[in-house]
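Visitor: next one to model:
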Amino acid sequence: MSRLRSGHWLALATALIALDQVTKWVVLSHIQLGETIVVAPFWNWVLAFNTGAAFSFLSDAGGWQRWFFTGLAFAIAGWIVVMLRRHASDLHLSLALSLILAGALGNVIDRIRFGAVVDFIQWHVAGYYWPAFNVADSAIVGGAILLALTQLRPRPASGDHA
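Guide: So this is what the prediction gives:
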């Protein structure tokens, strides 16, 4: 495989941000707040606005959390861009970081535009409902899992991380 550059990873993150925003645009155009569309026995489309973080953490904090989470996401995004430049040829690490970057910025766009994150995927089983989420959230979770797995893999003795 040819040597990957940070620009490739940033392009992937940009494409995922676009996918996230398009899906949110479709949901905002077709689902009303409080409406539920059953997709499968375990899966609904809904429209929810989350002013907090994961699992609505700090959602009732009074508004300051919007800018706190926005600033935090920008700080993390800056760090990730630096890491992508340093480790662009590390496939697994860079993929994980690109997913996290896309998710963080996808949700920041919502916070800036709407004051809350647009969530619309709802999974449930036996009357228990997982909090609604979106494509950006999925990218963050997938990236975090891959990042954890990347840290568990054996490293070459020479220190070469490619």
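
Visitor: C-alpha from now on. contacts and neighbour counts both.
Guide: OK.

Visitor: can you confirm Ala136 is in a strand?
Guide: No: per DSSP: H, G, I helix; E, B strand; the rest coil, Ala136 lies outside any strand segment and is helix.

Visitor: which element, helix or strand, includes the residue nearest the centre of the chain?
Guide: Residue closest to the average C-alpha location in the chain (CA atoms, centre = their mean): Gly103, at 2.3 Å. Here Gly103 sits within helix 91-114, counting by DSSP states H and E.

Visitor: just checking, what packs against that helix?
Guide: helix 6-30, helix 64-86, strand 117-125, helix 135-152 (3 or more CA pairs under 8 Å, 6 or more residues apart in numbering; DSSP states H and E).

Visitor: deepest in the core, which of the ones you listed is it.
Guide: strand 117-125 (a mean of 21; mean count of other CA atoms under 10 Å).

Visitor: to check against the first, give me the structure of this:
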Amino acid sequence: MTAAAGSFSRWLWGPYSALALKIAVVTFVVDQAHKWWMLLIYRIEEKGRVTITSFFDLVFVKNTGISYSMLDGSSSSWQLVLALFSVIASAALWAWLAGAGTGRLMAWALGLIIGGALGNGLDRVLIGGVADFFSLHAYGFYWYVFNIADVAIVAGVVLLLYDSFVGSRNDAANSG
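Guide: Reported below is the predicted structural model:
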């Protein structure tokens, strides 16, 4: 293998890539299976809001924007732009994972984020927006409606933050 090929392959596969790939695939499959079950089997769209507890409902919302419906746009070309962005962002995260020599925690974090982003991106292509179902509320305040992919993305970001603080403290302690 040439030096150029070896350098390029390091951008595609690293020591924790297999773990991250497994996490991303499981996240993507669970998210998509849940969405299609909710839409095609449970038929949440026909049922409207379904109260589960005093603070949790199931409801169907098609989010045509990004977080909190910002940059909302229902055109198919806009949905393709957002889907393409999820693919580009996932590729960039994958390159970071493969090239940075990250640890297991970061592999989990990036796998969750990549799987969630690609799940939401596929929704944009197939149904023209992201399918969201979970509605939390209390005392008249309704939080945004979200899905399993969103939970995975947030969990991944929390793990990245945790890793950045714990890693920074460990690096500082070991360098002294």
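
Visitor: what's the TM-score here?
Guide: Overlay of the two chains. TM-score (TM-score structural alignment, normalised by the length of the first structure): 0.87; 158 aligned residues with a CA RMSD of 2.4 Å.

Visitor: map the residue nearest to the centre of the first structure onto the second structure.
Guide: Alignment note (TM-score structural alignment): Gly103 of the first structure maps to Gly116 of the second structure.

Visitor: just Thr36 of the first structure next, same as before
Guide: Match for Thr36 of the first structure (TM-score structural alignment): Arg49.

Visitor: find the nearest non-adjacent residue to its match, please.
Guide: Val59 (4.6 Å; CA to CA, 6 or more residues apart in numbering).

Visitor: now do the contacts for that neighbour.
Guide: Ile44, Glu45, Gly48, Arg49, Val50, Asp132, Phe133, Phe134, Ser135 (CA atoms under 8 Å, 6 or more residues apart in numbering).

Visitor: tell me the angle of the helix holding Gly103 of the first structure relative to helix 64-86?
Guide: Between the axis of helix 91-114 of the first structure and that of helix 64-86 there is an angle of 150 degrees, by axes from the mean of the first three to the mean of the last three CA atoms, to 10 degrees.

Visitor: list the buried ones in helix 91-114 of the first structure?
Guide: Neighbour counts over helix 91-114 of the first structure (16 or more other CA atoms under 10 Å) mark 91-111 as buried.

Visitor: repeat for stretch 38-51 of the first structure
Guide: Within stretch 38-51 of the first structure, the residues that qualify as buried by neighbour count (16+ other CA under 10 Å) are Trp43, Asn44, Trp45, Val46, Leu47, Ala48, Phe49, Asn50, Thr51.

Visitor: which residue lines up with Ile145 of the first structure in the second structure?
Guide: That one, Ile145 of the first structure, aligns with Val158 by TM-score structural alignment.

Visitor: now do the same contact list for its match.
Guide: Ala109.

Visitor: do you know how far it is from Ser7 of the second structure?
Guide: In this view, Val158 of the second structure and Ser7 of the second structure are 30 Å apart by CA to CA, to the nearest Å.

Visitor: can you list the helices and strands packed on helix 91-114 of the first structure in CSV and add distance to Ser56 of the first structure?
Guide: CSV is the format used below for those (distance: least, CA to CA, whole Å):
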stretch, distance to Ser56 of the first structure
helix 6-30, 18
helix 64-86, 11
strand 117-125, 10
helix 135-152, 12
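
Visitor: how about Phe85 of the second structure, what's its match in the first structure?
Guide: Per TM-score structural alignment, Phe85 of the second structure is aligned with Leu72.

Visitor: typed the wrong thing, it's Phe28 of the second structure
Guide: Using TM-score structural alignment, Phe28 of the second structure pairs with Ile17 in the first structure.
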